[in-house]
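Trainee: build me a model:
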Amino acid sequence: MVIYFESNVATPPAMIYMGVDKYENEELLKWGFPEDVWFHVDKMSSAHVYLRMSKDMTIDTIPPLLLEDCAQLVKANSIQGSKANNVQVVYTMFGNLKKTQGMDVGQVGFHSDKEVRTVKVERKINETLNRLNKTRQERTPDLRLEREQRDREERELQKQLLREKQREEQEERRRKKEESELRSYKSLMKDGNMTSNQRDVDYKEFEDDFM
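Mentor: I've put the predicted structure just below:
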């Protein structure tokens, strides 16, 4: 089961979700979206919270209020973290998560520590949590099917972008060819390069022949 929240501090509203337990978190680690951002309380057990970013958003341009929503949910769903102040929350792109053999259920590492960000949560903000909990929904999605559908859509988008790029390149080649032909035509039309079909005649010599 996956728990979903809607954050209306972003435009359009953002979807935040997390597994109901560590086993569901393990499934999310298999079938999450590469463009999602993963959140966890640093050095403490907590829920694995994910943010589905909009297309124009990056991990470094997440609006501060939306970042706070995610961090508050992580803190509230940590047994230790929920009771502590000044909690550090780490977050990174889903694609940076690393799962290796021998790791416990729900445990995860990183491919690159440089791609990990941190945000400090000084205290619990009940107003934020109450707002998010009003949107709470529990579902049992087919995570694998959702990921496969996402991948198909991404492949189609990449094919479309490739086709558009090829059309633009073809149009650019056509434009350059026309410009080259036009320059060649103008060069030929210059007076110095023009020739006459009329034969040059020495008129004085011609007249002398008939005198």
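Trainee: every contact and neighbour count from this point should use C-alpha atoms.
Mentor: Will do.
Trainee: does Thr128 touch Asp69 like I think?
Mentor: Yes: the pair Thr128 and Asp69 qualifies as a contact (Cα atoms under 8 Å) at a distance of 6.7 Å.
Trainee: the two - which one has more neighbours?
Mentor: Comparing Thr128 with Asp69 by neighbour count (other Cα atoms under 10 Å), the higher total belongs to Asp69, at 22 against 16.
Trainee: list the contacts for the residue nearest the centre of the chain?
Mentor: Nearest to the mean C-alpha position of the chain, counting by Cα atoms, centre = their mean, stands Lys55 at 5.6 Å. When the contact criterion is Cα atoms under 8 Å, 6 or more residues apart in numbering, Lys55 has no partners at all.
Trainee: how close does it get to Leu157?
Mentor: When distances are taken as Cα to Cα, to the nearest Å, Lys55 and Leu157 turn out to be 13 Å apart.
Trainee: before we compare anything, build this one as well:
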Amino acid sequence: MVLFFTSAAVNPAVTLYMGKDKVENEDLIKYAWPQDIWFHVDKLSSAHVYLRMPDGMAWESIPEPLLVDCAQLVKANSIEGNKKDNLTIIYTPADNLKKTGDMAVGQVSFHNDKRRVHVPKRENPIVNRLNKTKVERQVDHEQERIDRIKVESAVRRADAAQQKKAGAELAKAREYEKAARSYDTLFAAQEQDAEEEEVEAPKKSVREWEEDFM
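Mentor: A predicted model of the protein is given here:
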């Protein structure tokens, strides 16, 4: 079972979730989404809390109120950490988690960087607000991944089609501009030739016109 929470620290609200036990945590490590950010108490046992970032949010610049919500939820779900003040919470993108076969259930390491946030003490109003939104749900992780990939693929195809259309329209506009410039150049050349002919043609006298007529 997975526990879901809603944080209204930002607008629109975002989803936080965590496994009910260490066995469930293994599935969350395996199936976390690319936009999920993992939180844990540093050097202590705690729940693995994930933030599902909305579009446009970067993990290096998570808004402070939302970061506090995540940290408080992690602290509240650590048996030892919940009783202590001045904790350090570590967080990193889910795809930065490293899991090897020799690790214990629920244990992880990291490929690259992680960040830290300091929690001076438990903030009951925050924890209570989050707990009021808690929903427990059975999740088919494999099907959820399949559905997510389908949606992401559809979005990529739509973006590619839009870019192709925009490229075709730009190419058409450039061809039109090129043709217009060529026409303007040709028209200007014709005008110049006509002017030169007028200048070069000698003016005839009245007698010369009469002789031509005769």
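Trainee: re the thing from before, assign the residue nearest to the centre of structure 1 to helix, strand or coil.
Mentor: Here Lys55 of structure 1 is recorded as coil under DSSP: H, G, I helix; E, B strand; the rest coil.
Trainee: in structure 2, spot the helix with the most residues.
Mentor: In structure 2, ranked by residue count with DSSP state H as the criterion, the top helix is helix 141-200.
Trainee: tell me the strands in structure 1, going along the chain?
Mentor: In structure 1, the segments counted as strands under DSSP state E are 2-7, 14-19, 36-41, 49-52, 87-93, 97-98, 109-110, 117-121, 137-139.
Trainee: average distance between the fourth one and structure 2?
Mentor: Between strand 49-52 of structure 1 and its aligned stretch in structure 2, the superposed structures give an average distance of 0.6 Å (mean Cα distance after the TM-score superposition for structure 1).
Trainee: same thing with the last one?
Mentor: For strand 137-139 of structure 1, the mean distance to aligned residues of structure 2 following superposition is 1.1 Å (mean Cα distance after the TM-score superposition for structure 1).
Trainee: matching residues in structure 2 for that strand?
Mentor: The counterpart of strand 137-139 of structure 1 in structure 2, counting by TM-score structural alignment, spans residues 135-137.
Trainee: give me the contacts around the matching stretch.
Mentor: Stretch 135-137 of structure 2 has contacts (Cα under 8 Å, 6+ apart) with Met1, Val2, Leu3, Phe4, Phe5.
Trainee: show me the contacts for the first one.
Mentor: Applying Cα under 8 Å, 6+ apart to Met1 of structure 2 gives the contacts Gly19, Lys20, Glu24, Glu136, Arg137, Gln138, Val139.
Trainee: most neighbours among these, please name it.
Mentor: Neighbour counts for these peak at Gly19, which has 21 neighbours (criterion: other Cα under 10 Å).
Trainee: aligned to it, what sits in structure 1?
Mentor: In structure 1, Gly19 of structure 2 lines up with Gly19, judged by TM-score structural alignment.
Trainee: is it true that its match touches Trp38?
Mentor: No: taking Cα under 8 Å as the definition, Gly19 of structure 1 is not a contact partner of Trp38, at 11.8 Å.
Trainee: list residues touching both of the two?
Mentor: Here Gly19 of structure 1 and Trp38 share the contacting residues His48, Val49, scored by Cα under 8 Å, 6+ apart.
Trainee: can you report how many residues lie near Ser109 of structure 2?
Mentor: By the criterion of other Cα under 10 Å, Ser109 of structure 2 has 11 neighbours.
Trainee: from Met18 of structure 2, how far off is the nearest residue to it once chain neighbours are set aside?
Mentor: Once flanking residues are discounted, Ser109 of structure 2 sits nearest to Lys98: 4.8 Å by Cα to Cα, 6 or more residues apart in numbering. The span separating Lys98 of structure 2 from Met18 of structure 2 equals 18 Å under the rule Cα to Cα.
Trainee: and the two? Which one has more around it.
Mentor: More neighbours surround Met18 than the other of Lys98 of structure 2 and Met18, with 24 against 15 (other Cα under 10 Å).
Trainee: for the more buried one, what are its contacts?
Mentor: When contacts are counted by Cα under 8 Å, 6+ apart, Met18 of structure 2 is found next to Val2, Leu3, Phe4, Asn25, Leu28, Ala47, His48, Val49, Tyr50.
Trainee: re earlier: just the buried members of the contacts of stretch 135-137 of structure 2?
Mentor: Burial of the contacts of stretch 135-137 of structure 2 was assessed by neighbour count (16 or more other Cα atoms under 10 Å); the buried members are Val2, Leu3, Phe4, Phe5.
Trainee: the third one contacts Thr15, doesn't it?
Mentor: When you say that, I think you mean Phe4 of structure 2. Yes: because the distance of 6.9 Å satisfies Cα under 8 Å, Phe4 of structure 2 is recorded as touching Thr15.
Trainee: run a quick neighbour tally on Ala179 of structure 2.
Mentor: Counted with other Cα under 10 Å, the neighbours of Ala179 of structure 2 add up to 12.
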